[in-house]
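Colleague: Next one to model:
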Amino acid sequence: MLTSRLSLTLGVFCSSSVVLGGLVQKPHLVLPPGSQQNRDAVVDIFTTSYEAYRTYAYGHDNLLPISRKFSDVRNGWGASIVDAMSTMHIMGLNDFFSEAVQFASNIDFNKSRTADTVSVFETTIRYLGGLLSAYELSGQQFPALLSKAKEVADKMAFAWVAGNDIPYGHLNFSTNTPSHSQSNIAEAGTLTMEWATLTKYTRNDTYRELSERSARRIASQKSSHHHASSGLPAQGIDPATGTPSGGYVTWGGGSDSYFEYLIKYARLNDAADPMFVDAWRAAVDSSIHTLLKTSKIGDLVYLADYDASKSIRHVGSHLACFHGGNWLFGGRLLDNDTIVDIGLQLVDACWNTYASTETGIGPETFAYTSSESDGFYTGGAPPTAKQLAFNAEHGFYITAGSYILRPEVLESNFYAWRVTGDRKYIDRAASAVKSFNRFLSVNNTFAGLYDVNSSSSLKIDDTESFWFAEVLKYLYLTFDDPSHVSLDEYVFNTEAHPFKLSPPKRIYGSHSSSPTKPLS
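Modeller: Below is the predicted model of the structure:
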């Protein structure tokens, strides 16, 4: 089944540059009946969740929905508020948005409000991305949002030490010193969209230059650790040397959004080096030839992992399930039907993890038996009799059954709807809304599950900010007018904050700002 697809890809990855002019969305999309009711149901979930956050956790990072308390896991700057702002604006929740702008305009990013260090990656995608997207969506009428974006980026710039290409992953904001530890390509390679957008509005090119330098260094890696070195860098990276660490290759956590941003950044910034498009195409090409596997049961198409011992691991994750949507996005931009076709099959396999459980919600991690000669090695314990029985029925088996309010399956489902116009994706999103209302509701808000395959599962006492930023935004937009936040007018960062397509100019004068000092 895969052989015919492989032959179609030969010769399509050789161009050194490309204009990303293709339309992503299917023209003249029309929503089916009932979409408005589903859209309104999503707004109800958002407002219910956010009112609970306002009551028990306002100003803090996360709501604890069961104990009705709060936690500060993103340095105490109010992550849920900043992360929710773009969703509020898109949903037309103007009172919430005005309140959030007022709060965000007064955050003090000069030091963490918690004892832990600051993650450059998490702070970039949630705070920097959230502030800049809200600034854009609201017509640039709140300059304090841009000012705060600059403030937090100037602190994060200390992560680049002594001219290193790769930033350290964590910083002490009180002393402006990084934690000298290993990083990964997701942390170091998921900065370009936000930092280049900051350059666009501040006209200081150092922000863009720092983030591009890191992504370009990763893309240029020629690791000897794995035979898929063409386009698939290892997950680990050493910021001190800029060299790969270990040989693990995955589209899952630790690598995921590096691959995601290669094509998205090229789309957002038409002036970007063609290297970004070429690196994404090389990653997809290598993945098709090395990682693409079909399940022995059900002919489901997955992207496997590849470990340092040069073994294929037949594992998948909720986190990795962004890949279907990403391949649809890039495949449409490149007018490559092969990539689009595989992307749709990846979307179907990830949706199957939802459709196969008692709750209709997918698990954190899973594994499968492959129809290829390389079997079902996962790098972990062999499947139990119960897991094998589940696999025989569903084409995969659950290895970690929790659901922590992740967005990726519904994200890819959203892309599939906007790309194809096939109503089945609307129906899938509608079934997710029903599952959320039935199984996640608690204390007049919503919480995750410890076991998605148990209709009586205990709930998890935590609401991550991406519930507001991603899950509910992608669901809402699935049921909303397709011309609203069109995929041909906006590019979403990995936290689902949309950035308007309006390429920044590349030359803004002096590059004199030092990467190891706050940028003026």
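Colleague: drop to CA atoms for contacts and neighbour counts, all remaining ones
Modeller: Noted.
Colleague: Could you pull out the helices in the stretch 1-150 of the chain for me?
Modeller: In the stretch 1-150 of the chain, helices defined by DSSP state H, counting those that start in this stretch lie at 2-9, 35-56, 79-91, 94-104, 120-122, 129-137, 143-156, listed in chain order.
Colleague: So Arg316 lies in a helix, does it not?
Modeller: In this structure residue 316 is Gly, not Arg. No - under the criterion used here (DSSP: H, G, I helix; E, B strand; the rest coil), Gly316 is strand, not part of a helix.
Colleague: picking that back up, out of the helices of the stretch 1-150 of the chain, which gets nearest to Ala367?
Modeller: helix 2-9 (19.4 Å; CA to CA).
Colleague: here's the other one to compare against:
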Amino acid sequence: MSTDDGVHGTNSDSVVNFEADVPKQEAVVNAFKHAWLAYERDAMGDDEYHPISKQGSNLTKAGGIGYTVVDSIDTMLIMGLHDEHARARDWVANKMSFERDANFNTFETTIRVLGGLLSAYHLTGGDSLYLEKARELGERILPTFDGTPHGLPLSQVNLARREGVEDPDYRGLVSTAEIATLQLEFRYLAYLTDEEIFWEKAEHVMAVIRAARMPHGLASIFINSEQGKFATSSIRLGSRGDSYYEYLLKQYLQTNQTEDVYREMYDETMDGIHQHLVQKSVSSQMIYTAELNPERDQSNQMSWRLTPKQDHLVCFLGGSLMLGATTTGSLVEDVSIPPKAGELTPQGLRDWKTGVELIKTCMNTHDTATGLSPEIVHFRIPNDGMEKMPNAPLDWYIKGARADLPAVYDARYILRPETVESLFIAFRLTGDDHYRREGWRIFQAIEKHCKVASGGYASIINVDKVPAEQEDKMETFLMSETLKYLYLLFSDASVLPLDEYVFNTEAHPLPVFIPTIRTGFS
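Modeller: The predicted model follows:
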């Protein structure tokens, strides 16, 4: 296993020394190599990989920027795969180019490529190649912040022209999650380069959001970029909303809990989530988060309709709430593992309990024919009409799914990491082997149903059908997130301690630091 100085924590007194489960770690490493070596064989340098057809593809006609390569590097470093890293580094040094006259998604490029380069820089102990590339990419993305009156970054960036580009499908709007999930990366880049502009641009977005925020800290999934105000749109913790909530806590933790503004925003938002979104299923009282959707009646009066729908993406929240409980919700400097009575505030105890229950719910959604969780589930509510169906589900179901019809979109599993991310955090905060057992169950299901014999892993179209029908795509977050979090779940606690690192939303670990840049945002 790796002994890189950048991987193991420096404060040995701050962690409980859980022992590594080496056989399971090795199984996860073998899975990573099965995925990486197939990609390297068939598609090295391409943004995405299609394991069944054994070919790669790029996100633009002008070529790619190596999404899969950069997304995978820090996982190699954590796993101690030095030969694989050497070849990946060689590609970055000699073949990676941002001179692509085409539009890339600002958010995805930041979390995957900029985040991956910054993490690689840290975990290699300061390999200047990665920082140089990160700085160049950051400079090319910066103009997106200048494309709207309020400094909210445009959804796309032309890297060659260094221009922000509006999303043609959502003119005048920007996604809340996308504009509020650049901050960890740009702040750390500013810290490393001492260039305040990276920090200022990213932080200004949070100032606009704070000024515009809705009651109880909740945020709709779109912001009007011309007005700097929230648009009338859904409120949810799933797509286009999720990582906004995730990064509130992580921005507070990234700078060693020195910026209270993020703690205040996070605490207010968690109150709002509990008041308006946290629900219980009809039969088993399973905790889940619903969505609020705007609708107008015949007199054009607007109201909010609660929809019992939860994306797999929301499964990050269980671990996030538990982590928040032991930081923003703690009464003592060093919370026990697991927390003891009297160590958490009432809010912290509430968040801890909700986090534990949300993880249970997410694991319950793995009770499918394949043992994998669908992309989206709906939960039973009173008088929903489902009771009239034969074999009606007790708590949750895949909307529109029928055995005699083609699979619906909601039924797919695309190698997502959110549940194993929460299992990793929960294990680190409790030491409860239950979370390792659940993670192993998910890993075995991935091995059984998603593995492609010739190399790589594929998404599956219907989690409730066996044998599983595979789809010819391996998402980059399999190697960046899913397998990384599984490996860390079975690692000893000195590997990337939670009090020394924050993970960006693509699972790229960035170190906690004391900020040297202060803008006065409070």
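Colleague: How alike are these chains, TM-score-wise?
Modeller: Aligned and superposed, the two chains score 0.85 in TM-score terms (TM-score structural alignment, normalised by the length of the first structure); 463 aligned residues with a CA RMSD of 2.1 Å.
Colleague: returning to what we had before: can you add mean neighbour count and give the helices of the stretch 1-150 of the first structure back as TSV?
Modeller: TSV is the format used below for the helices of the stretch 1-150 of the first structure (neighbours: other CA atoms under 10 Å):
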stretch	mean neighbour count
helix 2-9	12
helix 35-56	18
helix 79-91	26
helix 94-104	17
helix 120-122	22
helix 129-137	26
helix 143-156	21
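Colleague: and of those helices, who's closest to Lys424 of the first structure?
Modeller: helix 35-56 (12.5 Å).
Colleague: sorry, back to before: for the helices of the stretch 1-150 of the first structure, which one sits closest to Arg438 of the first structure?
Modeller: It's helix 35-56; of those, that one is closest to Arg438 of the first structure (CA to CA) at 11.6 Å.
Colleague: Would you reformat the helices of the stretch 1-150 of the first structure as JSON lines and include distance to Val491 of the first structure?
Modeller: Shown next, in JSON lines, are the helices of the stretch 1-150 of the first structure (distance: least, CA to CA, whole Å):
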{"stretch": "helix 2-9", "distance to Val491 of the first structure": "26"}
{"stretch": "helix 35-56", "distance to Val491 of the first structure": "21"}
{"stretch": "helix 79-91", "distance to Val491 of the first structure": "13"}
{"stretch": "helix 94-104", "distance to Val491 of the first structure": "21"}
{"stretch": "helix 120-122", "distance to Val491 of the first structure": "18"}
{"stretch": "helix 129-137", "distance to Val491 of the first structure": "11"}
{"stretch": "helix 143-156", "distance to Val491 of the first structure": "19"}
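Colleague: among the ones you listed, which is nearest Trp280 of the first structure?
Modeller: Here helix 2-9 is closest among the helices of the stretch 1-150 of the first structure (CA to CA), at 14.0 Å.
Colleague: Not counting that closest one itself, show me its contacts.
Modeller: Outside helix 2-9 of the first structure, the residues within contact range by CA atoms under 8 Å, 6 or more residues apart in numbering are 285, 288-289, 294, 338.
Colleague: what about the alignment partner in the second structure of Thr445 of the first structure, neighbour count?
Modeller: In the second structure, the residue matched to Thr445 of the first structure (TM-score structural alignment) is Gly456. By the measure other CA atoms under 10 Å, the count of residues near Gly456 of the second structure is 25.
Colleague: what's the closest of the helices of the stretch 1-150 of the first structure to Ala271 of the first structure?
Modeller: helix 129-137 (19.8 Å).
Colleague: rewinding a little: report the contact partners of the closest residue to the match of Thr445 of the first structure other than its chain neighbours.
Modeller: Closest residue to Gly456 of the second structure apart from its sequence neighbours, by CA to CA, 6 or more residues apart in numbering: Ala35 at 3.9 Å. Taking CA under 8 Å, 6+ apart, we find Ala35 of the second structure in contact with 455-457, 479.
Colleague: Now that we have these, which of them are buried?
Modeller: By neighbour count, with 16 or more other CA atoms under 10 Å, the contacts of Ala35 of the second structure hold 455-457, 479 as buried.
Colleague: Among those residues, name the ones in strands.
Modeller: Within these, no residue falls in strands by DSSP state E.
Colleague: got those residues as CSV, with distance to Glu357 of the second structure columns?
Modeller: As requested, those are exported to CSV (distance: CA to CA, whole Å):
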residue, distance to Glu357 of the second structure
Gly455, 36
Gly456, 33
Tyr457, 30
Met479, 27
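Colleague: which among these gets closest to Ala207 of the second structure?
Modeller: Within those, proximity to Ala207 of the second structure (CA to CA) peaks at Met479, which comes in at 33.7 Å.
Colleague: Identify the residue of the first structure aligned to the closest one.
Modeller: Per TM-score structural alignment, Met479 of the second structure is aligned with Phe468.
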